[in-house]
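> can't give you the sequence, but here's the structure:
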């Protein structure tokens, strides 16, 4: 399906914070209760509607383990937005936020990358160890957006992604972001080139390509500006419902 803009997102944070569950809930509207380590990266895509324009979100969910850091660092480059995720029941995931944030900003080539701090698992209030006010204060100190979510109940999951997209869109509208520079993680689609729009509301348009269990992370050899193409061996096959979005 055609779109006006494509935004590249990255999801970062400690292992077990619920990054993959957030992505699955956002793209597929379902929750996976099991615990599977992300090996390398996972990819998801979804079309959303903003000011009568279709916006495609290309989302890369990274592994939280230290052993994959050298691979996942390459995905910081060319990201327009990022979700920095911690688990409100595990204070160590909150304590590590500064390291994740410093790494993201050090390896990103986009000084205008929009980052939202996401306190996940807010459905587990009885086990909360990180207060809402602590997350809010961290976000304010570092110039981040902030929200608490539950991938299990879907609370605020859509809002976490759309708030980042809305902020990016506002920066484009104000001229802060140069649309001609694809290395910033934004790509003009065919609808933008044609200057057209229709009144169709896109609520679905989601796809998720799961890369779990792979010992070699799918690091593409080529990129278009800052946007990472999906490797050929991971693209969807006819008759399947894996990935409908191929950028390359």
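That came through fine. As the structure is a prediction and not an experimental result, all values here were calculated from the model. Numbers count the residues shown, from 1 in each chain.
> from here on, just use CA atoms for contacts and neighbour counts.
Fine.
> longest helix of this protein?
Using DSSP state H to define each element, the chain has its longest helix at helix 157-174.
> run a quick neighbour tally on residue 14.
Residue 14 sits with 22 neighbouring residues when counted by other Cα atoms under 10 Å.
> that one contacts residue 93, correct?
Yes. With contact defined as Cα atoms under 8 Å, residue 14 and residue 93 form a contacting pair (5.8 Å).
> find residues that contact each of these two.
Counting by Cα atoms under 8 Å, 6 or more residues apart in numbering, the contacts common to residue 14 and residue 93 are residue 86.
> any idea where the helices of this protein begin and end?
Taking DSSP H, the helices of the chain run over residues 19-28, 69-72, 91-95, 97-107, 132-142, 157-174, 190-194.
> dump those helices to JSON lines, plus mean neighbour count and distance to residue 35.
Formatted as JSON lines, the helices of the chain follow (neighbours: other Cα atoms under 10 Å; distance: least, Cα to Cα, whole Å):
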{"stretch": "helix 19-28", "mean neighbour count": "24", "distance to residue 35": "9"}
{"stretch": "helix 69-72", "mean neighbour count": "16", "distance to residue 35": "20"}
{"stretch": "helix 91-95", "mean neighbour count": "16", "distance to residue 35": "17"}
{"stretch": "helix 97-107", "mean neighbour count": "15", "distance to residue 35": "22"}
{"stretch": "helix 132-142", "mean neighbour count": "14", "distance to residue 35": "25"}
{"stretch": "helix 157-174", "mean neighbour count": "17", "distance to residue 35": "19"}
{"stretch": "helix 190-194", "mean neighbour count": "13", "distance to residue 35": "39"}
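> below is an additional structure, to be compared with the one above:
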């Protein structure tokens, strides 16, 4: 890249509810942590290493599959195991997530938005994997639509 040229990249954080997506961003951007973060709507893949039934890890695997199937071949995928500070409550073992990441050629790092462990390193590692010469024209990405909520049969409207 030529000196002084700014490249813009989109970063999408995907993960189940309450895995720490917003907390990681706030920690990275403002170096702050709020114990009680308001939930955000929307969809790096983030799992909680203390997830009671590995639901967030299972969900992340399906996102990886979908991104690899339909996404840009140069997409950078990172799997972040957040809440690593809660070691006593761990349900997703580091080795299992790391092996999955290696098998799928994606970045893996355990993080803690609360203690700031590996938060900056995660975003730096993602940045280092971004294409050096991104395409000039911005393409429309494939749409990501959340699953439809089931409609109740009680009937107003």
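Received it, and whenever you're ready, just let me know what you need. All values reported here derive from a predicted model rather than from experimental measurement.
> TM-score for these two?
TM-score for the superposed chains, counting by TM-score structural alignment, normalised by the length of the second structure: 0.78, backed by 136 aligned residues with a Cα RMSD of 1.9 Å.
> which neighbouring elements make contact with the longest helix of the first structure?
Where contact means 3 or more Cα pairs under 8 Å, 6 or more residues apart in numbering; DSSP states H and E, helix 157-174 of the first structure is packed against helix 19-28, strand 81-87, strand 114-120.
> and of these, who's closest to residue 107 of the first structure?
Nearest of those to residue 107 of the first structure, taken as Cα to Cα: strand 81-87 at 12.7 Å.
> packing partners for that closest one?
Right, strand 81-87 of the first structure is packed against strand 5-13, helix 91-95, helix 97-107, strand 114-120, helix 157-174 by 3+ Cα pairs under 8 Å, 6+ apart.
> would you turn the ones you listed into CSV with distance to residue 45 of the first structure?
Below are those laid out as CSV (distance: least, Cα to Cα, whole Å):
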stretch, distance to residue 45 of the first structure
strand 5-13, 9
helix 91-95, 26
helix 97-107, 21
strand 114-120, 18
helix 157-174, 11
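> nearest to residue 42 of the first structure, out of those?
The minimum distance between residue 42 of the first structure and these falls on strand 5-13, with 9.7 Å, by Cα to Cα.
> report the aligned residue range of the second structure for the closest one.
The aligned range for strand 5-13 of the first structure in the second structure is 7-15, by TM-score structural alignment.
> identify the residues contacting stretch 22-30 of the second structure?
32, 33, 34, 37, 40, 112, 113, 114, 116, 119, 120, 123.
> before we move on, the earlier item: now distance to residue 131 of the first structure too, for the helices and strands packed on helix 157-174 of the first structure, in a markdown table please.
Listed next are those as a markdown table, based on distance: least, Cα to Cα, whole Å:
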| stretch | distance to residue 131 of the first structure |
| --- | --- |
| helix 19-28 | 20 |
| strand 81-87 | 11 |
| strand 114-120 | 10 |
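> closest to residue 119 of the first structure out of the helices of the first structure?
Of all these, helix 132-142 comes closest under Cα to Cα, at 7.1 Å.
> for that closest one, grab the matching residue range in the second structure.
Under the criterion TM-score structural alignment, helix 132-142 of the first structure matches residues 94-104.
> same question for stretch 188-197 of the first structure.
Going by TM-score structural alignment, stretch 188-197 of the first structure lines up with nothing in the second structure.
> about what we covered before: quick one: which of the helices of the first structure is nearest residue 183 of the first structure?
Here helix 97-107 is closest among these (Cα to Cα), at 13.0 Å.
> so how much does that closest one differ from the second structure once superposed?
The superposed helix 97-107 of the first structure is, by mean Cα distance after the TM-score superposition for the first structure, a mean 2.5 Å from where its aligned residues fall in the second structure.
> what helices and strands are in contact with that helix?
Against helix 97-107 of the first structure (3+ Cα pairs under 8 Å, 6+ apart) you get strand 5-13, strand 81-87.
> what's the closest of those to residue 53 of the first structure?
strand 5-13 (8.2 Å).
> tilt between that closest one and strand 114-120?
50 degrees (axes from the mean of the first three to the mean of the last three Cα atoms, to 10 degrees).
> tell me how far the residue mapped onto residue 127 of the second structure from the first structure lies from residue 9 of the first structure.
Aligned by TM-score structural alignment, residue 127 of the second structure pairs with residue 165 of the first structure. From residue 165 of the first structure across to residue 9 of the first structure, the span is 9 Å (Cα to Cα, to the nearest Å).
> what is in contact with these two at once?
Joint contacts of residue 165 of the first structure and residue 9 (Cα under 8 Å, 6+ apart) are residue 81.
> picking up where we left off before, what lies in contact with the longest helix of the first structure?
7, 22, 25-26, 50, 80-83, 114-116, 118, 147, 149-151, 177-179.
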